[in-house]
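S.K.: Return atomic coordinates for the entry below.
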Amino acid sequence: MVLKRTSLTQAECPVARSLDAIGDWWSLLIVRDAFDGISRFGEFRRSLGIAKGMLTARLRDLVDCGVLETAPASDGSAYQDYLLTEKGRALFPVVVALRQWGQEHLYAPAEPHSVLVDVATGSPVEKLELHSADGKPLGWSDTRVRKV
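M.R.: So this is what the prediction gives:
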């Protein structure tokens, strides 16, 4: 029996719509790799260890929803590059937030892991925070969703 995936493209909740577009782990890992400079099908495949058919489908979906775009290969070869669009680059804080959450909650205290650093200084990037309009840090209990 094949289960049909429920579309969330018309959901009132922005989180649901976001998950509909980029919510499976392969899509987010492809986006992560694109931020790390990967742009070719074979490079994504080597990095992720993903099956060709699955990678083809995920890349197509990311292009269709405007997160990636295809372009002729930068080296002039017959290949094509998959490049982040403006919409895709806007996912950077999402990927950083997932990275920082994982670092904080999924590693033992002394366990080594990759670290996101500022290119200019080599220093680790500070933890993301939400702030109110007047600059006050906000936690989950300081906010609420105003539903439509």
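
S.K.: alpha carbons only for contacts and neighbour counts from here, please
M.R.: OK.

S.K.: Count the neighbours of the residue nearest to Ser27 when sequence neighbours are not counted for me.
M.R.: Using CA to CA, 6 or more residues apart in numbering and skipping the chain neighbours, the partner closest in space to Ser27 is Arg58 (6.0 Å). When neighbours are counted by other CA atoms under 10 Å, Arg58 registers 18.

S.K.: Touching, Arg58 and Leu28? I think so.
M.R.: No. In this structure, Arg58 is not within contact of Leu28 by CA atoms under 8 Å, at 9.8 Å.

S.K.: Relative to Phe92, how far out is Leu83?
M.R.: Distance from Leu83 to Phe92, counting by CA to CA, to the nearest Å: 14 Å.

S.K.: run this one through as well so I can compare:
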Amino acid sequence: MVKRTSFDDSECPVARSVDAVGDWWSLLIVRDAFDGKRRFGEFQRSLGVAKNILTTRLRALVAGGILDQVPASDGSAYREYVLTPRGRDLFPVVVALRQWGEAHSFRPGEPHSRLVDRRDGRPLGPLRVRAGDGRDVTPDDTVVVKVEPVTTDPS
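M.R.: Just a heads-up that it's a prediction; the model follows:
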């Protein structure tokens, strides 16, 4: 098996985030956790993923602080997976991927699942990226400020 490149030491927040949840199985597990799935079997049935792959991804999400394993809510001997605060902070990421997919991955009129507000059953508004002062920003309005390389004094 090819060893995966790690971005643990990257100066880029996007690279480190992809390192934590960048493969599709991990993001789909997180999506399912937001949808209320908690048990290994629920994730496995929903995703149709091989048990060994699911086991590996769940362990990585637990190790990364995105999911936590807790005693089953029904008092049985099973363990369940729940989103941690770090995992719940992925909600806007999942919504952004969903909204991008709705806009670009379906033909007009093609049916797809919908994420709606529990209170009124209406679809969510589009996510917006805002500057610190509240105005909307686009990629043209931003720039990445790179970390200055650390130099060592040879003396």
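
S.K.: quick one on the thing from earlier: who has more neighbours out of Leu83 and Phe92 of structure 1?
M.R.: It is Leu83, of Leu83 of structure 1 and Phe92, that has more neighbours when counted by other CA under 10 Å, with 21 against 13.

S.K.: residues contacting the more buried one?
M.R.: Under the criterion of CA atoms under 8 Å, 6 or more residues apart in numbering, the contact list for Leu83 of structure 1 reads 34, 39, 68-71.

S.K.: again, 7 Å this time
M.R.: 34, 39, 68-70 (CA atoms under 7 Å, 6 or more residues apart in numbering).

S.K.: Between these, which sits nearest Ala110 of structure 1?
M.R.: Ala34 (28.5 Å; CA to CA).

S.K.: what residues are up against that closest one?
M.R.: Ala34 of structure 1 touches 83-84, counting by CA under 7 Å, 6+ apart.

S.K.: Just the element for it, please.
M.R.: Assigned by DSSP states H and E, Ala34 of structure 1 belongs to helix 25-35.

S.K.: Quick one: average offset of that helix versus structure 2, please.
M.R.: With mean CA distance after the TM-score superposition for structure 1, helix 25-35 of structure 1 departs from structure 2 by a mean of 0.1 Å once superposed.

S.K.: Which positions in structure 2 sit opposite that helix in the alignment?
M.R.: With TM-score structural alignment applied, helix 25-35 of structure 1 matches the range 24-34 in structure 2.

S.K.: Now Leu67 of structure 2: closest residue in space, sequence neighbours ignored.
M.R.: By the measure of CA to CA, 6+ apart, the closest residue to Leu67 of structure 2 outside its immediate chain neighbours is Leu83, 4.5 Å from it.

S.K.: Distance check, the one you found against Pro13 of structure 2.
M.R.: Taken as CA to CA, the span from Leu83 of structure 2 to Pro13 of structure 2 is 21 Å.

S.K.: And Tyr78 of structure 2, by the same measure?
M.R.: Tyr78 of structure 2 is 35 Å from Pro13 of structure 2, by CA to CA.

S.K.: I'd like the distance between the residue nearest to Leu67 of structure 2 and Val94 of structure 2.
M.R.: Noted for Leu83 of structure 2: a distance of 13 Å to Val94 of structure 2, by CA to CA.

S.K.: And the two? Which one has more around it.
M.R.: Ranked by neighbour count (other CA under 10 Å), Leu83 of structure 2 and Val94 place Leu83 first, with 21 against 16.

S.K.: close enough to count as contact, the more buried one and Gly65?
M.R.: No. Assessed by CA atoms under 7 Å, Leu83 of structure 2 is found out of contact with Gly65, at 8.7 Å.

S.K.: hmm, who's touching the host helix or strand of Val95 of structure 2?
M.R.: Assignment of secondary structure by DSSP H and E places Val95 of structure 2 within helix 91-104. Applying CA under 7 Å, 6+ apart, the external contacts of helix 91-104 of structure 2 come out as 31, 127.
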